[in-house]
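Undergrad: Sequence plus the predicted model coming up.
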Amino acid sequence: MDDSDEVDEFAVEDSDSLSDRPSELRLCRSCATLVDADGQGEGMLVSTAVNLKYEKFSSEIIVLLLICGTCSKYQAIWYRNKWTSFDSFLQISNHPTTITLQVTSLKSRICLWILSQVLHNQFDLSENETHMQFLPPPSNEFARLLIQNGNVIGFYSVKQKGALYRGSTMDRYQMNMVDTIYIRKEHRNQGLGILLIEDALDISPGHDLGFSSPVSESLLYVLKKLLIQHPALRDKIWLCDFTGCEGYKRSAWYEIKASLQ
């Protein structure tokens, strides 16, 4: 399938079909507002268009999303001429394995957007954690999806060594730097966080790996487990500000040791 075919999968071929409401979408997953098959009831499901920048195209890609008229949270995506739940969209194969996949195709880029902007920002964060929302992922940022049993359940993104620091024309990242890392709540505490960090280390074997500050307590906990298990990595993992140059990086292991005292 080429890129233009992928774009067509998100196009609205029949405007009348926009009123279709699959039964799985009648109950808002956030506020439990009930909507009947005609879009009436306690609340309404309304469509909204989102422009996604995709580096392979000169213009933005418009993706149609369904939102709950009561709580304003996303509910589904228009895909292959029907409303599709996010869980269904994120099921991309039937392979019973756990793998990572680099984001290169349009669908994988949209999977990344759904994970960061919908599942993380709207459903996994509490009202007191809105300051932890992810920014929309840049169209050209290196990212890999985490896939378990055919379902996309997480991702991490990396500012690559040598890339320009955001907004700068001169300053460049001094090491690969993990900018965001996310695993859906129901799949946590399975060792998958360590798997993602090890995967990021494998991008440039033997080289330093930074993590953009601020680093969450949960990520520090995962780093602690990793560095206790693998002492050889203790001088390779850094907590970074700015580009991670001298004066803007701190040893993750030293900070973890200090917290243990």
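TA: On my side now, so go ahead.

Undergrad: only C-alpha atoms for contact and neighbour calcs from this point on.
TA: Will do.

Undergrad: Now do the strands in the stretch 51-200 of the chain.
TA: 61-68, 74-78, 83-85, 98-102, 142-148, 151-159, 176-183 (DSSP state E, counting those that start in this stretch).

Undergrad: Turn the ones you listed into JSON lines, including mean neighbour count.
TA: JSON lines is the format used below for the strands of the stretch 51-200 of the chain (neighbours: other C-alpha atoms under 10 Å):
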{"stretch": "strand 61-68", "mean neighbour count": "20"}
{"stretch": "strand 74-78", "mean neighbour count": "24"}
{"stretch": "strand 83-85", "mean neighbour count": "21"}
{"stretch": "strand 98-102", "mean neighbour count": "15"}
{"stretch": "strand 142-148", "mean neighbour count": "23"}
{"stretch": "strand 151-159", "mean neighbour count": "24"}
{"stretch": "strand 176-183", "mean neighbour count": "22"}
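
Undergrad: what number of residues lie near residue 7?
TA: 15 (other C-alpha atoms under 10 Å).

Undergrad: Likewise for residue 19?
TA: Neighbours around residue 19, by other C-alpha under 10 Å: 15.

Undergrad: which residues does residue 254 contact?
TA: By C-alpha atoms under 8 Å, 6 or more residues apart in numbering, the contact list for residue 254 is empty.

Undergrad: Alongside the first one, take a look at this:
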Amino acid sequence: MYGLNITAMYPVDLPDVGETELFSAAGQYLSALAATPCSNEWFQSTQTEKVEINATNVRPLQLFKDEQPACEVLALHPPDDQTKAVALYLHGKWWHLDDVLRTSSKSRHGLVSAQSMMERVIVFLLSRVVERPSLGEAFSLHPRTESCKVLWKDNQAVGFYTVKHKGSLCDGWTSCCYLLPVLDTVLVRRSCRRRGFGIQMLQDFCSSFSSEEFLGLSSPLSPSMVAVVRSFLQQHEEYREHLYEVEAPGGWAQRRNIWLNIRLGRYSLGLTEESGLTSGHTQQHKGSNSLQQTCEMDLTSLEYL
């Protein structure tokens, strides 16, 4: 189709598609399914199970927080569980979720900025589908303009983090802008925890803005995130006076020095807490200038992050 060996490649490795093309392809496919309710097409979800592909088993999922222009991807789910996705429709075919998160490109290693639409689909898939028991209990959608990096390890996407840049708007209804770069969301896949990826992403964030005097982490910090920052600051004393927990837009009245508050015992590390956090969580500020702080870590073994 593209003059490439598709059998050896994955969606992120194929020529990228734009938002309009992705949305159009989804609409056309849904229309075709509605016109042929008995297509007798099946998707092999596991070695022993397959799912029928019909209009009742396919639903569009919104990719970004902002609704206009619309950008959706199609998900296939079992007929008995509409909250569970087993495949995504990309590049004219159905792909298993594991394959959407894979790459055959050697250049994708470590932390790589998400530039293409397929890379943004990977961020969506990690935060909304793969690491959640159901689509109804997912992370908040990210704005399409939000900066993010995907962490690649052994040809798989194992996590990501997002950043609110200095000077970017805090929200869509005020003129307030962030006064410093802010690390907003961190996620590590369950199967890849205890390997130091949380600290690796925090280190990359700090290194990426080395010219900035102060850096922020969106408030409130989860207990698991506090533990990650504590381990990082124990190793990197030079950042102790520069990392702040902040509320938007990040003025001095909206900042708290993280290391100082760790030393004062104002954070709960939650080392014995397992309920509600081991699969990630979203905490939302009250007020118009809210920030999102999420962290996906293993609370039972934070010393190995």
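TA: Alright, I've got the coordinates. Only a predicted model underlies this, so the values are computations on that prediction, with no experimental measurement involved.

Undergrad: Need the strands of the stretch 51-200 of structure 1 in TSV (columns: distance to residue 218 of structure 1).
TA: Below are the strands of the stretch 51-200 of structure 1 laid out as TSV (distance: least, C-alpha to C-alpha, whole Å):
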stretch	distance to residue 218 of structure 1
strand 61-68	30
strand 74-78	26
strand 83-85	29
strand 98-102	21
strand 142-148	18
strand 151-159	15
strand 176-183	11
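
Undergrad: out of those, nearest to residue 222 of structure 1?
TA: Evaluated over those, closeness to residue 222 of structure 1 peaks at strand 176-183, with 11.4 Å, by C-alpha to C-alpha.

Undergrad: Relative to structure 2, which residues correspond to that closest one?
TA: Under TM-score structural alignment, strand 176-183 of structure 1 corresponds to residues 181-188 of structure 2.

Undergrad: Tell me who's in contact with the spatially most distant residue from the centre of structure 2.
TA: Centroid-distance maximum for structure 2: residue 38 at 35.7 Å, with C-alpha atoms, centre = their mean. By C-alpha under 8 Å, 6+ apart, residue 38 of structure 2 lies in contact with residue 54.

Undergrad: Which stretch among the strands of the stretch 51-200 of structure 1 approaches residue 247 of structure 1 most closely?
TA: Across the strands of the stretch 51-200 of structure 1, the minimum distance to residue 247 of structure 1, taken as C-alpha to C-alpha, is reached by strand 176-183, at 15.6 Å.

Undergrad: between the closest one and strand 151-159, how many degrees?
TA: 160 degrees (axes from the mean of the first three to the mean of the last three C-alpha atoms, to 10 degrees).

Undergrad: Strand 176-183 of structure 1 vs structure 2 - mean distance after superposition?
TA: Taking mean C-alpha distance after the TM-score superposition for structure 1, the mean distance separating strand 176-183 of structure 1 from the aligned residues in structure 2 is 0.6 Å.

Undergrad: Show me what the longest helix belonging to structure 1 is packed up against.
TA: Across structure 1, the longest stretch assigned as helix under DSSP state H is helix 217-229. Contact partners of helix 217-229 of structure 1 among helices and strands, from 3 or more C-alpha pairs under 8 Å, 6 or more residues apart in numbering; DSSP states H and E: helix 192-201, helix 252-260.

Undergrad: How far does the last one sit from its chain's centre?
TA: When distances are taken as C-alpha atoms, centre = their mean, to the nearest Å, helix 252-260 of structure 1 is centred 28 Å away from the chain's centroid.
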